[in-house]
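Got a sequence here, can you build the structure:
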Amino acid sequence: MQDLLVVHGGTPLQGSVRVRGAKNLISKAMVATVLGNSPSTLHDVPRIRDVEIVRGLLELHGVRVSDGATHGEMIFDPANVERAHVDEINVHAGSSRIPILLTGPLLHRLGHAFIPDLGGCNIGGRPIDFHLAALREFGAQVDKTAGGLDISAPNGLHGIKFALDYPSVGATEQILLTAVLAKGVTELSNAAVEPEIIDLICVLQKMGAIIKVHANRVIEIHGVETLGGYVHRPIPDRIEAASWASAALATGGDVMVEGARQADMMTFLNTFRSIGGMYEVDDSPVGGGIRFWHPGGDLRATVLETDVHPGFMTDWQQPLVVALTQASGMSIVHETVYEKRFGYTAALNQMGANIQVYQECLGGTPCRWGRRGFAHSAVIAGPTKLIAAELVIPDLRAGFSHLIAALAAAGTSTVHGVDLINRGYEDFEAKLAALGARAERG
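Here you go, the predicted model:
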């Protein structure tokens, strides 16, 4: 089957979809199983490519992974963790950034870890300098090889006092996964506090870790001797929920996102309402979620800046920008997390949008990209009629944005590279069909 989707646009999305566990938590919770001395069970795991990749990495290292009795249940037995062959690990190089997070758990279990050259979406620099600096502080020795990094801990790992220059999610996860079994106390300042980070702390606490979250982004971890397994149901995927919400708004539709949780999406919900979208929260334990719809009339332009939590999430802006092309007036979006996040706007302009990108900081949030030549601010003038086009998906979140644009556009679009969307969106084609979208494989 070809890696393309033919999308017949112009039909409002109507109906219900369900989101499962958050992609940005699931993979980290899977890594955490290596730390335990007994099996772990993870519920509500989505069938996405990233899960398959991490499962493969764990199995290469001797973790026995099996599907549970219920849909979305996975069981992990780490009893036989072992050193994987470099060539086998390299099979995954370029397809995931998860291997670096295996370092701490593998150092605790084996005293050694090999990390291949890392991949991931090309949306800007995601340096591992924070990771390596922290690992060295913990007592790790890092040696560069032709295929990646050879990391060892000849004298074990000990607690550290570490301050991040930027509240990096990945670096915070690295320190959490390493500190829980390190000797002594670790204090991390300027830590990321995203909902997925807090949920990872919940996972580790279930395993027996002692982790205190203080004010002002300070996390204190007391190393323990051993950790056990866990049973955990993760928070729902707030990125996927916002993506379907944006699709409902862009197409003039009405979508119930089952499983979406208000507490994780407060900043998005405020923006969604401010531009004219409507939503309704259903807190029912079964079938609950958030209904998103376009009430008719004109949408309103807005000014927003992406930021670390509790700010407006960087992965929310791409789908929402498609809806903003239909808003009356001039919207401004200032991206402060990734410097190359606006590459997808060229395709939207090809479809009739009026989006200009600028190197200047069009906002007041402190930004790391000023005067460095990155086009990290966008001005969207609207409303503009979108017309069908031939599109090539560049990365996961931009890919879903292109898909939304194709659904909103008049005519038939051909979207290439749609398999990339499977990295983070479970059964997205089946969900599109459930919402009445007219799309088929080319």
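
C-alpha only now, for contacts and for neighbours.
Will do.

At which residues are the strands of the stretch 1-150 of the chain located?
In the stretch 1-150 of the chain, the segments counted as strands under DSSP state E, counting those that start in this stretch are 4-8, 14-18, 40-42, 64-67, 74-77, 112-116, 141-144, 148-152.

Residue 161: neighbour count?
Each residue near residue 161 was counted by other Cα atoms under 10 Å, and the total is 13.

do residue 76 as well
26.

Which of the three states applies to the residue of the chain most remote from its centre?
Note on the chain: the largest C-alpha distance from the chain mean falls to residue 155, namely 34.4 Å (Cα atoms, centre = their mean). Put simply, residue 155 is coil when judged by DSSP: H, G, I helix; E, B strand; the rest coil.

my guess is it meets residue 139, correct?
Yes - with contact taken as Cα atoms under 8 Å, residue 155 and residue 139 are classed as touching, separated by 7.1 Å.

Report the next helix or strand after the lengthiest strand in the chain in sequence order.
Ranked by number of residues, the top strand in the chain under DSSP state E is strand 327-334. Tracing the chain C-terminally past strand 327-334 and defining elements by DSSP states H and E, one meets helix 345-350 next.

buried sites along whichever helix or strand comes after that next one?
Once the chain leaves helix 345-350, the next helix or strand it forms, by DSSP H and E, is strand 354-358. Of the residues in strand 354-358, 354-357 count as buried by neighbour count, 16 or more other Cα atoms under 10 Å.

for the residues you listed, which one is nearest residue 31?
When the buried residues of strand 354-358 are ranked by distance to residue 31 (Cα to Cα), residue 357 comes first, at 37.9 Å.

residue contacts, that closest one?
The contact partners of residue 357, taken as Cα atoms under 8 Å, 6 or more residues apart in numbering, are 342, 375-379.

next up, for comparison:
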Amino acid sequence: MKSNLKAHIQGGQTPSGKVRVSGAKNASTRLLSAALIADETVTLNNFPTELVDARYKMDFIEKCGGKVTVDEKLESVTVNPAEYKDIELGDYNYPIRTTYLLVAGLIKRSGIARIPYPGGCKIGDRGYDLHMMVWQQLGATVTEKPDYIEVSAPNGFQPGEINFPISTIGGTENALISASIVDGETIIKNAYISPEVDSLIQFLRTLGAKIDVVGNSFIRVVGAKYLRGSIFQVMPDRIEAITWIVYGIISGGRITVEDVPFDTMEIPLIHLKHMGIDLYRNDKNVIVSPECLTNGQIQPFELACGTHPGIISDMQPFYTMLGLHANGKSRIFDYRYPERLKYCGELNKFYDNALTWTPGAITVEGGKGITGADAQSTDLRGSMAVVIAGLLAQGNSTIHNVEMALRGYNNMEQKLRNLGVTITVE
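Have a look, this model is predicted:
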């Protein structure tokens, strides 16, 4: 993936057409890593094959001997992990955050894993100490080398108990995958079971791991030495779905959003209703048009981001966009990731300083005009909000480092073209 890409956007384009939600980024990249612990071939359908983070992970897998076959037309990925093993690479510079999920497959076959330090979004402190704890609790030795993290377990991971000091999605995913190769029982406490983690649990069960969940934070895993193959469907991306829904609302366009995972979005959609937005939907699709606004305007609101089933932090920028187009002052709180604010400064370039913020709190003055601007990408979802601002603005805009937004949206440019909207990326 190229870096320092620029998006040149002619503002004022009104979208019209259909857009299908792709397989979830936060599920597909985890399933790709989990496939590496299987002893047979794994096929993942509805896979977002053009997703930048997935391509980086595939590159690492293939350099370590694994085989990945991608079918863009069928949107499927087939993984043959038979030769996936630890190989010291010349370059460990991978700008993806979930490199820690690559460890279990290497430990299974080599007893040692050398993986890139987690990269990814610049949204505050997201260290890897909890992942080190997972490996250590399963009997491994962890060494931080200058270019990579080395995890050593010559006899494989051993049964253990993992008690997270805070709820963590990434830590839970790592613990689940690692525990599935243990010939014995592992207990995971204070786990965080999001829809994407639940999908991972379902997948690991198809491989042969025995996983019991009590409530929403206690997991018992009985792994196995031999794990069979699987054909598995990647769930639709709830964050992409809310992105297109919000874009349709604030653009005044007419969009049909297909394959919306309504069962994972109940509370986020309730908040839209409280804003005076009445969506027309069936079991899988939603139609967004100006008629969705009950009295022609988005009503101001106050909400807090947090854990599922509420509005998660990855959705925060799109509710900020709704606030910018609402009829009054709105407030958004996020104490889980209180520093997730860099994108606000970029949006202010378009919206005449309509946003003010302190750690964990954003105040939005709705109803201000929007003009084109020269802006920077920040974190992944915030960058998409900045792209949307450019599409809505009067005049032309340039978004620097737009590859950050491309990381999270499968075939984003083509999907915009399907809506009659064009941007130029170079």
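
Let me see the TM-score of these two.
Laid over one another, the chains give 0.94 as their TM-score (TM-score structural alignment, normalised by the length of structure 2), with 419 aligned residues with a Cα RMSD of 1.8 Å.

still on that earlier bit, in the buried residues of strand 354-358 of structure 1, find the pair that's most separated.
Based on Cα to Cα, the longest span within the buried residues of strand 354-358 of structure 1 runs between 354 and 357 and measures 10.2 Å.

for the longest strand of structure 1, packing partners?
Under the contact criterion of 3 or more Cα pairs under 8 Å, 6 or more residues apart in numbering; DSSP states H and E, strand 327-334 of structure 1 touches strand 299-300, strand 303-305, strand 377-382.

so that strand corresponds to what in structure 2?
Residues 326-333 of structure 2 are matched to strand 327-334 of structure 1 when aligned by TM-score structural alignment.

give the contact list for the aligned partner of residue 140 of structure 2 in structure 1.
Residue mapping for residue 140 of structure 2 onto structure 1 gives residue 140, with TM-score structural alignment as the criterion. When the contact criterion is Cα under 8 Å, 6+ apart, the partners of residue 140 of structure 1 are 151-154, 156-157.

tell me which of these is nearest to residue 71 of structure 1?
Lowest distance from residue 71 of structure 1 to the contacts of residue 140 of structure 1 (Cα to Cα) belongs to residue 151, with 36.9 Å.

check contacts around the residue nearest to the closest one when sequence neighbours are not counted.
Once flanking residues are discounted, residue 151 of structure 1 sits nearest to residue 142: 4.6 Å by Cα to Cα, 6 or more residues apart in numbering. Contacts here follow Cα under 8 Å, 6+ apart; on that basis residue 142 of structure 1 touches 132, 136, 149-152.

and those residues as TSV, adding distance to residue 96 of structure 1?
Putting the contacts of residue 142 of structure 1 into TSV (distance: Cα to Cα, whole Å) gives the following:
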residue	distance to residue 96 of structure 1
132	17
136	23
149	15
150	18
151	18
152	22
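
Look up how far residue 259 of structure 1 lies from residue 281 of structure 1.
As defined by Cα to Cα, to the nearest Å, residue 281 of structure 1 lies at a distance of 10 Å from residue 259 of structure 1.

Touching both of these two, which residues are there?
When contacts are counted by Cα under 8 Å, 6+ apart, the set common to residue 281 of structure 1 and residue 259 consists of 288-290.

Residue 74 of structure 1 matches what in structure 2?
Aligned against structure 2 by TM-score structural alignment, residue 74 of structure 1 finds its counterpart in residue 77.

Which residue comes closest to that match once chain neighbours are left out?
Once its chain neighbours are removed from consideration, residue 77 of structure 2 has its nearest residue in residue 70; the separation is 4.6 Å (Cα to Cα, 6+ apart).

Need the contact partners of the helix or strand encompassing residue 196 of structure 1.
Following DSSP H and E, the helix or strand that holds residue 196 of structure 1 is helix 195-207. Helix 195-207 of structure 1 is contacted from outside by 22, 24-25, 28-29, 32, 36, 169, 172-173, 176, 180, 211, 227-232, 234-235, 264, using Cα under 8 Å, 6+ apart.

again with stretch 180-194 of structure 1
By Cα under 8 Å, 6+ apart, the list of residues contacting stretch 180-194 of structure 1 reads 108, 138, 156-169, 172, 175, 179, 204, 209-211, 216-227, 308-310.

Inside strands: which ones of these?
Counting by DSSP E, the members of those that fall within strands are 161-163, 210-211, 219-222.

ok, and the most crowded of the residues you listed?
Among these, residue 221 has more neighbours than the rest - 25 neighbours, counting by other Cα under 10 Å.

I figured it hits residue 211, correct?
Yes - Residue 221 of structure 1 is in contact with residue 211 according to Cα under 8 Å; the separation is 4.5 Å.

Quick check: buried residues in the longest strand of structure 1?
When burial is assessed from 16+ other Cα under 10 Å, strand 327-334 of structure 1 yields the following buried residues: 327-328, 330-334.

With stretch 59-79 of structure 1 instead?
Of the residues in stretch 59-79 of structure 1, those buried by neighbour count under the rule 16+ other Cα under 10 Å are 59-65, 73-78.

Could you do stretch 371-389 of structure 2 as well?
371-373, 375-389.

Then stretch 257-275 of structure 1?
Buried residues in stretch 257-275 of structure 1, defined by neighbour count with 16+ other Cα under 10 Å: 257-262, 264-265, 268-269, 271-272, 275.

outside of it, which residues touch it?
Under Cα under 8 Å, 6+ apart, the answer for stretch 257-275 of structure 1 is 16-20, 195, 236-238, 241-242, 244-245, 278-279, 281, 287-292, 299-302, 310-313, 316, 327.
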